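Enquirer: Would you be able to build a 3D model of this:
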Amino acid sequence: MSLIDPFEIIDPRFRAYVIPIAWLETLHTGMRWTEGPVWFADMRCLIWSDIPNNRLMRWSEASGAVDVFRADSNFANGNTRDRQGRLISCEHRTRRVTRTEPDGNVTVLADRYQGKRLNSPNDVVVKSDGTIWFTDPTYGISAAYEGGKAESELGGNHVFRLDPRDGSLAIVADDFRQPNGLAFSPDESKLHVADSGFIGNPAWPRHIRSFDVGAEGRLAGGGVLTEVAPHAPDGIRVDVDGNIWSSAGDGVHCYTREGELIGKIRVPERVGNLTFGGGDRNRLFICGHTSLYSIFLNTSGAQRP
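Expert: I've put the predicted structure just below:
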């Protein structure tokens, strides 16, 4: 636990989300690059990825114990749950999106688009209609450290929409450098997507864009909502008020739905991803570079309608 005040108030509106006696807690450390946290309320546990160590980890709320959930994760990155509560994962090594069934078997949901292999699916969200939306940058094929070095067959880095009912896969946005974290607004009228191209190329974007979500998954707009610095945005989440909580080089940033930076949670290392969890969904779990942290907030994560 860090007894240094972790909150940085940039705008007075941020005070409404701060619990003054809540502190940043270190839940586990000793990893290489943490990512993809997902909360399992029915099991009171958090599952997340330790990508270079090729494993999924699990933290128990009841005991505080940490164990290996899956020893060979295929260098999984982003994770979420579908409407039936099943684990959905983005795998770098196999360049696919998978679903873990209740019996533990793994079903491949997508690994190719028009016959060409995906790059390395990165982050993923599920909409209330059951469709699965994921980003596909090249981080997992740029080096063996996070998957396996390979050339892109698609020739671009896109945002995809998968309908598991019929297996259809469609590109919904194709003008990103490196699409990364993504999150819907509480009413699902907006889709926010991070472009972390800055990671590896300082001339490329480090911003969050916001799209209007239309019928049958069509996106419109896509203007830049906000720039994120230091470093770049990676994983993002949205709370019940529509605020966007983004990873950054100095911790977690909180932006209003209009893109105004109102506050930060300072973390002692670069943050890769985050998610809301706990019984009231008011506990923010934060994946730092080598450690898993958490902090209680006076807000809760948005849930699909």
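Enquirer: hey, let's count contacts and neighbours off CA atoms from now on
Expert: Fine.
Enquirer: Report how many residues lie close to the closest residue in space to Arg44 that isn't next to it in sequence.
Expert: Leaving aside its sequence neighbours, Arg44 sits nearest to Glu61 (C-alpha to C-alpha, 6 or more residues apart in numbering; 5.5 Å). Neighbourhood size, Glu61 [other C-alpha atoms under 10 Å]: 15.
Enquirer: residue contacts, Glu61?
Expert: 44-46, 278 (C-alpha atoms under 8 Å, 6 or more residues apart in numbering).
Enquirer: swap the cut-off to 10 Å and go again
Expert: 41, 43-46, 278-279 (C-alpha atoms under 10 Å, 6 or more residues apart in numbering).
Enquirer: Do I have it right that Asp234 meets Glu35?
Expert: Yes - between Asp234 and Glu35 there is a contact under C-alpha atoms under 10 Å: 9.5 Å.
Enquirer: which residues do those two both contact?
Expert: Common neighbours of Asp234 and Glu35 (C-alpha under 10 Å, 6+ apart) are 122-123, 271-274.
Enquirer: Redo these as TSV? Include secondary structure, distance to Lys116 and neighbour count.
Expert: What follows is the shared contacts of Asp234 and Glu35, written out as TSV (DSSP: H, G, I helix; E, B strand; the rest coil; distance: C-alpha to C-alpha, whole Å; neighbours: other C-alpha atoms under 10 Å):
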residue	secondary structure	distance to Lys116	neighbour count
Asn122	coil	17	32
Asp123	coil	20	32
Val271	strand	32	31
Gly272	strand	28	27
Asn273	strand	28	30
Leu274	strand	31	29
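Enquirer: next up, for comparison:
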Amino acid sequence: MSITGSLRAGRNSGGNTLSASDYIILDERFAGLIHVNAAPEVLWDGGRWTEGPVYFHAGRYVIWSDIPNDRILRWDEMNGAVAAFEQPCRNQNGHTLDREGRMIACEHRSRCISRYEHDGTRTVLADAHEGKPLNSPNDVVVKSDGSIWFSDPSYGIDSDYEGDAAPAEQDGRHVYRIDPAGEITRVISDMKQPNGLAFSPDESLLYVADTGGTHFPDCAPVIRAYPVSPDGRSVGAGTDFATCSEGFFDGFRVDTGGNIWSSAGDGVHCFAPDGALLGKILIDQVVSNLCFGGPKRNRLFICATTTLRAIYVNATGC
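Expert: Model (predicted):
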């Protein structure tokens, strides 16, 4: 039975009205992971489909994508200013930082994984596998050994809305690994439309969301867990970790306690490492992706359809 978070009517310091409907607590563990006097704040509105947030600690700003508008935007944590970071941006989707603080980007239009160097130049890291172009890289994560793991569904080539319509040249939609030396290998090939992905805190598991239901009605909206091999270069057979109760899981992140904070059709869903749904942060738009940020990594930055939002939680992002 669910327990709705108890809040008195009022306003937080950001001027947002607090409401019991901001949270649904399904497990008492979730009560320890949220601040009931903190509500989601709308930091910016005006996109078509926002995605791929990443927080830069050195500059205290967030970068995110507005894919159909072919632009990357930047929100400054110090003054709340929003500006275009790059436009056009080749319909970028997901982003992350590598071990040196460089931004890694998934590009739909150029069908590649790229890296922004410290001097501002751009390096293409992978745009093909076995001599054939990738589909449209979607989301990306960097492992502690410097390897880059990314999903490659077909959304960027399905139409001209989020990229350039084109036939797929790969034999499916897969997950790949880029070795620090630059070699690209396929690591997961049993998904319909692999999407968001993240490692567990000890990197023993790779979690991957499958949004294949957008193309294959019999595909369940799940996050699957894959055990990472001892050498860190491949994964074993995956198992279903969680099923989405509202819409699809898209992007997600993991906190230091191993809890997964995932996008969903009705907001952010939080899962314990044992797969139990602990609770929800309800958002009035479909959530696409999120990241932890702020000086203490305890603030969730949330991309929800047309908006960038944020909320403080009682958890620390990995």
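Enquirer: before we move on, the earlier item: out of the shared contacts of Asp234 and Glu35 of the first structure, which is nearest to Tyr17 of the first structure?
Expert: Nearest to Tyr17 of the first structure among these, counting by C-alpha to C-alpha, is Leu274 at 16.2 Å.
Enquirer: The closest one matches what in the second structure?
Expert: Structural alignment (TM-score structural alignment) places Leu274 of the first structure against Leu290 in the second structure.
Enquirer: quick one: its match from Glu162 of the second structure, how far?
Expert: For Leu290 of the second structure, the distance to Glu162 of the second structure (C-alpha to C-alpha, to the nearest Å) stands at 19 Å.
Enquirer: on that earlier part again, what does the residue nearest to Arg44 of the first structure align to in the second structure?
Expert: By TM-score structural alignment, Glu61 of the first structure lines up with Glu77 in the second structure.
Enquirer: Same question for Glu146 of the first structure.
Expert: Counting by TM-score structural alignment, the partner of Glu146 of the first structure is Glu162.
Enquirer: do Arg237 of the first structure as well
Expert: Per TM-score structural alignment, Arg237 of the first structure is aligned with Arg253.
Enquirer: wait, its match sits on Cys318?
Expert: Yes - between Arg253 of the second structure and Cys318 there is a contact under C-alpha under 10 Å: 8.0 Å.
Enquirer: Touching both of these two, which residues are there?
Expert: Shared contacts of Arg253 of the second structure and Cys318, counting by C-alpha under 10 Å, 6+ apart, come down to 198-200, 291-292.
Enquirer: and Asp145 of the second structure, that one's in a strand?
Expert: No - under DSSP: H, G, I helix; E, B strand; the rest coil, Asp145 of the second structure sits outside any strand and is assigned coil.
Enquirer: what's the residue nearest to it when sequence neighbours are not counted in contact with, if anything?
Expert: Closest residue in space to Asp145 of the second structure, ignoring its immediate chain neighbours: Pro180 at 7.8 Å, by C-alpha to C-alpha, 6+ apart. Counting by C-alpha under 10 Å, 6+ apart, Pro180 of the second structure touches 145-148.
Enquirer: With Ala31 of the second structure instead?
Expert: 3, 5, 23-25, 278-279, 314.
Enquirer: overlap between the residues you listed and the first structure?
Expert: Mapping these onto the first structure (both residues aligned by TM-score structural alignment, their matches' C-alpha atoms under 10 Å) leaves 23-25, 278-279, 314 still in contact.
Enquirer: Out of these, which two sit at the greatest distance?
Expert: Ile24 and Asn314 (15.5 Å).
Enquirer: neighbour count winner among those two?
Expert: More neighbours surround Ile24 than the other of Ile24 of the second structure and Asn314, with 20 against 13 (other C-alpha under 10 Å).
Enquirer: What residue in the first structure is paired with the more buried one?
Expert: By TM-score structural alignment, Ile24 of the second structure lines up with Glu8 in the first structure.
Enquirer: now swap in Glu107 of the second structure and tell me
Expert: Aligned counterpart of Glu107 of the second structure in the first structure: Glu91 (TM-score structural alignment).
Enquirer: burial of the nearest residue to its match once chain neighbours are set aside, as a residue count?
Expert: Counting by C-alpha to C-alpha, 6+ apart, the nearest residue to Glu91 of the first structure once its immediate chain neighbours are dropped is Ala76, at 4.1 Å. Counted with other C-alpha under 10 Å, residues neighbouring Ala76 of the first structure total 36.
Enquirer: Much appreciated, bye for now.
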